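Peer 1: quick one, structure for this:
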Amino acid sequence: MTEGADHLPLFPLRTVLVPGAALGLRVFEPRYLDLVRECGRRGTGFGVCLILDGDEVGAPATPAGFGTEAVIEDFDIGGDGLLALRVRGARRFQVRRTRVRDNGLIMADVGWRAADPVVDLQPEHALLGIVLRKILEQIDGADQVFPEPHFDDAAWVGWRLAELLPLEQPQRQQLLQLDDPDERLETLLRLVDED
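Peer 2: Model (predicted):
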């Protein structure tokens, strides 16, 4: 199910950004410096999509058909003189059409996916809530990164596990494309059982 349509500049990466997750980026290519300036002027985010074919640098890469809006939380100039961004995943989207600007920046027509419903963690997924608690206990400063944990919210538990478990990027992409929080947790259970 989609909500509305919009135009979004894309930043294809070899990683999947999930809603609520933080990501650090180093920006040096002119097309992405332009993207950051444009987002700053408009007060908007940009899309992060997994690269299906191509590279992060150089010719425009082929992005996956689903991605996550990245909202800039902080920026700085690193010791190497490059722009360092800290972004956070927001809304999910589906790419409907892309075009490439003269500077190589990929622009996408996107359909926004519906926000996750608030669904209680079901008994059959309780193990995943326990796994997430154990993971967070091992992370220094987790109480600052996740100051208000929602261990009873199926969507929150699913996204945090998608962010923190050592999954392959195609597995993370599979989770990103699922609209139902319970289906996402079922898929996570299968992925955990496979390892």
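Peer 1: only C-alpha atoms from now on, for both contacts and neighbour counts.
Peer 2: Will do.
Peer 1: from the contact counts, what lies against the top strand by length along the chain?
Peer 2: The residue-count maximum for a strand in the chain (DSSP state E) belongs to strand 83-100. Contact analysis of strand 83-100 by 3 or more Cα pairs under 8 Å, 6 or more residues apart in numbering; DSSP states H and E lists strand 22-27, strand 62-77, strand 106-113 as its packing neighbours.
Peer 1: alongside the first, I'd like the structure of this one:
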Amino acid sequence: MAASTPAHDLPLFPLSNVLFPDGHLQLRIFEPRYLDLVRECTRTGRPFGVCMILDGREAGQPAIPAAVGTLATITDFHTRDDGLLGIVAKGEERFRVLRTRVRSDGQVRGDIQRWAPEDTLPVPPEFGLLATILERLAEQMMPSWRHDVAARADDASWVGFRLCELLPLDANECQHMLELDDPLQRLAELRDILPRFQRG
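Peer 2: Purely as a prediction, here's the structure:
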């Protein structure tokens, strides 16, 4: 996987789930450290990093983040009915965490190495069923990107990441899929685990 220039002192948001490139994330923000994160990112236009939690919880003591995560750019924010801040963010490039530190307020900061985006490869015929399954799931589950399926159904990377979002994978499986650097290998592994989800 090709890497680009390191970024220093990026705010990290450890979560119990995984954000994939081009994915959408909705968050409810209430802790001061994350309100500061949102203020910083909206002021500077910089992304923040989303990493799956390896140890700990989303709230309270600082959690230990996975070494590979996804950059997230805030696209919208609003005040929710409960009075808390809600944000919407879009997944961008993946990255590897080089080192982390924890600020006095508990916010995790990291130096990261961005990963170059995956090559755009067509979906091989042997994985055509996966694109069909993605279309059906998008019709049923109505994700925000459902109208993009027809245009991007022959992009192996995009199809794989969207299936990872919609199939009932556990968090560790999602993290494994995020860390794969071959979109065709990701499709092969998704095909191999599909029987788990078929109704008996």
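Peer 1: aligned to Val95 of the first structure, what sits in the second structure?
Peer 2: Using TM-score structural alignment, the partner of Val95 of the first structure in the second structure is Val97.
Peer 1: out of everything not next to it in sequence, what's closest to its match?
Peer 2: Distance criterion Cα to Cα, 6 or more residues apart in numbering; nearest residue to Val97 of the second structure, sequence neighbours excluded, is Ile112 at 4.5 Å.
Peer 1: aligned partner of the one you found in the first structure?
Peer 2: Counting by TM-score structural alignment, Ile112 of the second structure lines up with Val110 in the first structure.
Peer 1: ditto for Met52 of the second structure
Peer 2: Aligned partner of Met52 of the second structure by TM-score structural alignment: Leu50.
Peer 1: need the contact list for that match.
Peer 2: Pro12, Leu13, Arg14, Thr15, Val16, Pro63, Ala64, Gly67, Gln169, Gln173 (Cα atoms under 8 Å, 6 or more residues apart in numbering).
Peer 1: quick one: the helices in the second structure?
Peer 2: With DSSP state H, the ranges of helices along the second structure come out as 32-44, 128-141, 149-152, 156-166, 171-179, 183-193.
Peer 1: so how far is the first one off the chain centroid?
Peer 2: Read that as helix 32-44 of the second structure. 19 Å (Cα atoms, centre = their mean, to the nearest Å).
Peer 1: contacts for that helix next, please.
Peer 2: Pro11, Phe13, Ile29, Arg46, Pro47, Phe48, Ile74, Asp105, Gly106, Gln107.
Peer 1: ok, now the shortest one?
Peer 2: Outside helix 149-152 of the second structure, the residues that touch it by Cα under 8 Å, 6+ apart are Leu134, Glu135, Ala138, Trp158, Val159.
Peer 1: in it, what counts as buried?
Peer 2: Val149 (16 or more other Cα atoms under 10 Å).
Peer 1: run a quick neighbour tally on the counterpart of Gln177 of the first structure in the second structure.
Peer 2: In the second structure, the residue paired with Gln177 of the first structure according to TM-score structural alignment is Glu179. For Glu179 of the second structure, the neighbour count with other Cα atoms under 10 Å is 17.
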